[in-house]
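Engineer: Quick one, structure for this:
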Amino acid sequence: MSDRTLPRSTPAAQGVDASGVHAFLDALEADPEIEPHSLMILRHGRVVASGWWAPYTPERPHLLYSLSKSFTATAAGLAVAEGLIRLDDPVISYFPEFEADITDRRSRAMRVRHVASMASGHDAETFDRAHAIDPEELVRGFLLLPPEREPGSVFAYNQPATYTLATILQRVTGQSLTGYLRPRLLDPLGIGEVAWIRDGAERELGFSGLHASTDAIARLGLLHLQDGVWEGERLLPEGWVTEATRALVANADGTPEGALSDWQQGYGFQFWRSRHGYRGDGAYGQFCLVLPEHEAVIAMTAATKEMQEVLNLVWEHLLPAFGPGPLPGGQDADTALGERLARLALPPAAGKAAPPERAEAWSGAEFMPYGGACADQPTLTAVGVGADADGWSLTLTEDGHRLALRLGGDGWTVQDDGPVPTAVSGGWTDAHTLVADVAFLETPHHLVVTCSLADRTFMARWRTEPLHGGPLHAMRAPRGSV
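Structural biologist: Got it, this is the predicted structure:
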C-alpha cells in the first residue's frame, strides 16, 4: 500500500448516512454465502469508510482475478495516447509471424477495439479451444479459431481476447504490463507494490492474475471517476474514460431477469456497465464500482460465488445512504461506524484444544488422502499433525514441498514467515477429528482440511476453487515482479 494516503473525511461531511453503511455491513455479515475481506467507500474524492475483516489487512495484496482486466484496459488507454497502438488496427498486424497462418476473413478483420471490448465475433469463451489448437502460443490459437460472427457484432466474455490485447501492449512497449504502468499510472496514483502472474511465455496474463491492495482498486476507480485526471494532471487521454466505460457492445438477453442482472447492462473496454454506474470486477467478489451520479467509488475484496447478491446489497443499502449534501449532527453515528470498521473480523472455524486423553496419539500422526486421492487438490499427498514446545502444528505435503502451519487458540493464527502467507483457525471437533481452516491471505481462497484419527485419512476441500490451479506454495502474489 502507498505511503501517500488518500484524503479522508467523515461520512456525514460528505453526505453519507452512516446507518446505510451499517446496514450494508449487517447484510454482508449475515449472508453465509458472502465472506467479505475489505471495503473502501469514497465520496467526493475522500475516503469516508474503510475496513478489513481480520485476518485480512490493508497493506496485503489480494488476487483480483478479472478485475485485472480493467488495469489492462487502462494500460491500453495510455498506449493509445502515446501512439503505440491504434484501436482500429487489425489485430493480425501486431503478429506478422502469424500472417501466413491466419486465413479466415473474420479473424483477419478483427481490430484492437474488438478484443478490448470482448467483441471478437466469437459467440462463447474460447480459452480451452484456443489452448488446444496451440498450447504454446495462446494468441495464435485464438486467431486460428474462426469467429462465428462478424467482429464487433456480438459480445462473449472471452479470456484470450484480453490476453491478446495484453500481449500487444507488452510487444509494443517492450515491457511487462506492470513495468509499463509503473511510471505512467501506479506511481502517479500512489499505488505501491503490485504483482502479476505470468504464463509460460513469461507474459503477464492481462485477463487475470494481478495482486493489489484494496487501496489500489480504490485509486483506479477514483481516477476514472475524475475522467482520467489525478491531482490536476491528465493521465488518461481526454475522452478515454467515457469511451471505455460506456456500453460499446450490448449483452442483454431481453428477459425480465436480465434487466435485473448487472452482467447484462453492456460492456466497454474491460469495464462492465451496471444498473448504476460501471465497474471492473473479478471472480469471487473483487469489485471496483464507480458511481458517477453519486460521485462515489466502492472498492471491495471478498470470497463469494454470489457476486450479484453483493451488488444487490450495494443498491439496497449504500445508494440510499448517498445524500445531496452534508448531514448535520452525524458525529456520533460516524464515530460508531469508525469503531465498528476498526474491529471487523471473520469468525474463526469452530474447534477445541487437543483432547488430553488422545494427545499422544495425535502427536506425530500422519494422514493419507481419503479414497486414495484428494479431489480438490490432487497434488496434496499427506498431512501431518505434530506438537512441540510452541504448540500444535499441521504440515501439508505435496510434490516434495512441505507447508508447515501453526494451530493456534480461539482465533486466527497468521503466519507470514513461511513460503505462503496464511491464517489458520479451527481445532478438534471431537477426540478423533481435527478440522483446520487455512486462509491463503493473498487470495480469496480457504482450504478446509479434516483429519480423521480413526482411519488416518484426511479430506481437503476448497471453499472457492482457485481458478489458476497450481500448488499450495504458489497461492500468493508472485515475488520479484517488475
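Engineer: all contacts plus neighbour counts: C-alpha atoms, from now on.
Structural biologist: Fine.
Engineer: next SSE after the host helix or strand of I298?
Structural biologist: Element membership for I298 (DSSP states H and E) is strand 296-304. Moving toward the C-terminus from strand 296-304, the first helix or strand encountered (DSSP H and E) is helix 307-313.
Engineer: in the helix or strand just after that next one, what counts as buried?
Structural biologist: Along the chain past helix 307-313, the next helix or strand (assigned with DSSP H and E) turns out to be helix 331-342. Buried residues in helix 331-342, defined by neighbour count with 16 or more other CA atoms under 10 Å: A333, D334, L337, G338, L341.
Engineer: Make CSV from these and add distance to A116 to it.
Structural biologist: Compiled in CSV, those are given as follows (distance: CA to CA, whole Å):
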residue, distance to A116
A333, 44
D334, 42
L337, 40
G338, 40
L341, 37
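Engineer: nearest to Y278, of those?
Structural biologist: Ranking the buried residues of helix 331-342 by separation from Y278, with CA to CA as the measure, puts L341 on top at 25.6 Å.
Engineer: structure for this one too, so we can compare:
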Amino acid sequence: MSATLTAEKLPPLPAQPVGVPWPTDEWPLGDLPPNMDKARFARLMGHAFAATPPADLGETFGVVIVKGGRLVHEQYAADHGPDVTCPSWSKAKSITHALAGILAGDGKLDIHGAADVPEWQGAGDPRRAITLDLLLRMSSGLAFREDYVPEHPSDVIEMLWGAGKDDTAQFAASFPLAHEPGAYWSYASGTTNIVSRCLARAAGAHGSDFEAFMRARLFEPLGMTSPEPKFDAAGTFIGSSFCFCTPRDFARFGLLYLRDGVWEGKRLLPEGWADYARRPTWQQADAENPYGAHWWLGIAGDGSFSANGYEGQYTVCVPDLDMVVVRNGKTPLEQRENPRAWIAEVVDCFRGA
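Structural biologist: You can find the predicted model right below:
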C-alpha cells in the first residue's frame, strides 16, 4: 500500500530564479509582492506578535517568509531574533528524511529493502517485513502510542524522557506489531529514531561522527550554521524531535526541498527525493492529516508540503507560489490546530487581494 516514487504526478518544483543569489552566506532581500493582501497580512502578523500572546496561538517566537528565493518578511518576538535558535520538535523528522536521501544517493541505503534493525532479525519475526520506506511513511504497523499529555499512556514521552531515553531506537524497535506492515498509517516518533539508527549503521558513524556527517553533507552546504542536533547515550541522533535551529536556517532547509534537492547548481539530494517526500502515503479513512514521507501535505493549499513540530513549529513549502514560510513558537496543546490555520491564511494573502 506504500506509494512509490513514480505513482502520481505532482505539481512542479520551481528552480532558483536567474540572478537571485543562493542564501548560503546571507539571505538576499526582497519586497512583499504589490498584488498581495497587505492589510490582511498586517492584521495576521499583528495578532501573532501582540504584546500579550493571543490565547488562540500562544507565543510566536519568529516568522520568516521567503518568496522567489528572497527573504521578503522576517519578524520576531521581543526576546528573540535572527540569531536565537528555536526548537524543531518533529521538524527534525524531515531533516532525518534528508539524511536518508543523502545515504540513498551514496548507494548505502535501499529504502525498499528490509530495514536494518537487529531486534527484528529473529527467525519468523513478522517485523522483518518492515522496509525503510514503510518507516518513512509511518506505515510500519508497530504498536507505538504517540501522545503528548503527561497523564496519558505515552510511548513517546517514555522514549524521550523515561526508560527509553538512553537508547531511543532500541526502545522503539522493541514494540510488537499492531497491524500488518503497510496496512495501517500511524504517526509515531519512535519510527523516526529507528530510521535514524538505520542511517547511522549505513553511514558507519555514530554520535559525534554522525554529527560531522550531518554538518558536512547537509548543513554546511546550505550555509546552516545554527543547527544543534541532539543524540542519546547510544549515539543515535534523536531525529524524532531534537535539532534546534534559527528560523532563517529552517528556511534554508525548506528551500532545499522547494528546489528539488539542488543547491547552487549541485544536487545534494537524489533526483526524485523531494518528490518522494511529498508523494501521498496511503492512509486509512480516519487518519488525521495527509502525509507523505516524513513530511506533511496540504497545510497551505494543494501541492504544499511541510515539516511540522509540537507546539506549532512549521516549515512550509508552497511550490505554486515559490514560497517558504517558517513559524516557530509555543502554542498550547489544546490550540494545536490554530497555527496551521494561521499559516494557511498568511499564504492566502500572497494569492492576491
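Engineer: Show me what Y187 of structure 2 lines up with in structure 1.
Structural biologist: Structural alignment places Y187 of structure 2 opposite Y157 in structure 1 (criterion: TM-score structural alignment).
Engineer: Give me the number of neighbouring residues for that match.
Structural biologist: 19 (other CA atoms under 10 Å).
Engineer: Same check on D388 of structure 1?
Structural biologist: 8.
Engineer: Which residue ranges of the stretch 101-250 of structure 1 form helices?
Structural biologist: For the stretch 101-250 of structure 1, the helices defined by DSSP state H, counting those that start in this stretch occupy 105-109, 112-116, 127-133, 138-143, 159-173, 177-181, 187-189, 214-225, 240-244.
Engineer: Export those to a markdown table and append columns for mean neighbour count and distance to G282 of structure 1.
Structural biologist: What follows is those, written out as a markdown table (neighbours: other CA atoms under 10 Å; distance: least, CA to CA, whole Å):
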| stretch | mean neighbour count | distance to G282 of structure 1 |
| --- | --- | --- |
| helix 105-109 | 18 | 28 |
| helix 112-116 | 25 | 17 |
| helix 127-133 | 16 | 17 |
| helix 138-143 | 24 | 21 |
| helix 159-173 | 23 | 12 |
| helix 177-181 | 20 | 18 |
| helix 187-189 | 16 | 21 |
| helix 214-225 | 25 | 11 |
| helix 240-244 | 17 | 17 |
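Engineer: Indicate which one of the ones you listed is closest to S208 of structure 1.
Structural biologist: Between S208 of structure 1 and these, the shortest separation by CA to CA is 8.5 Å, and it involves helix 159-173.
Engineer: what's that closest one packed up against?
Structural biologist: Applying 3 or more CA pairs under 8 Å, 6 or more residues apart in numbering; DSSP states H and E, one finds that helix 159-173 of structure 1 makes contact with helix 68-81, helix 112-116, helix 127-133, helix 138-143, helix 177-181.
Engineer: who's in contact with the residue nearest the centre of structure 1?
Structural biologist: When structure 1 is reduced to its mean C-alpha position, the nearest residue by CA atoms, centre = their mean turns out to be L64, at 1.9 Å. L64 of structure 1 makes contact with S208, G209, L210, H211, A212, D281, G282, A283, Q286, T301, T443, according to CA atoms under 8 Å, 6 or more residues apart in numbering.
Engineer: quick one: what's aligned to it in structure 2?
Structural biologist: Taking TM-score structural alignment as the criterion, the aligned counterpart of L64 of structure 1 in structure 2 is S88.
Engineer: And its match, how close does it get to N289 of structure 2?
Structural biologist: When distance is defined by CA to CA, to the nearest Å, S88 of structure 2 is 20 Å away from N289 of structure 2.
Engineer: Which residue comes closest to L380 of structure 1 once chain neighbours are left out?
Structural biologist: Counting by CA to CA, 6 or more residues apart in numbering, the nearest residue to L380 of structure 1 once its immediate chain neighbours are dropped is E398, at 4.4 Å.
Engineer: Would you confirm that G141 of structure 2 contacts A178?
Structural biologist: Yes - under the criterion of CA atoms under 8 Å, G141 of structure 2 lies in contact with A178, with a separation of 5.6 Å.
Engineer: Tell me which of the two has more neighbours.
Structural biologist: G141 (23 against 12).
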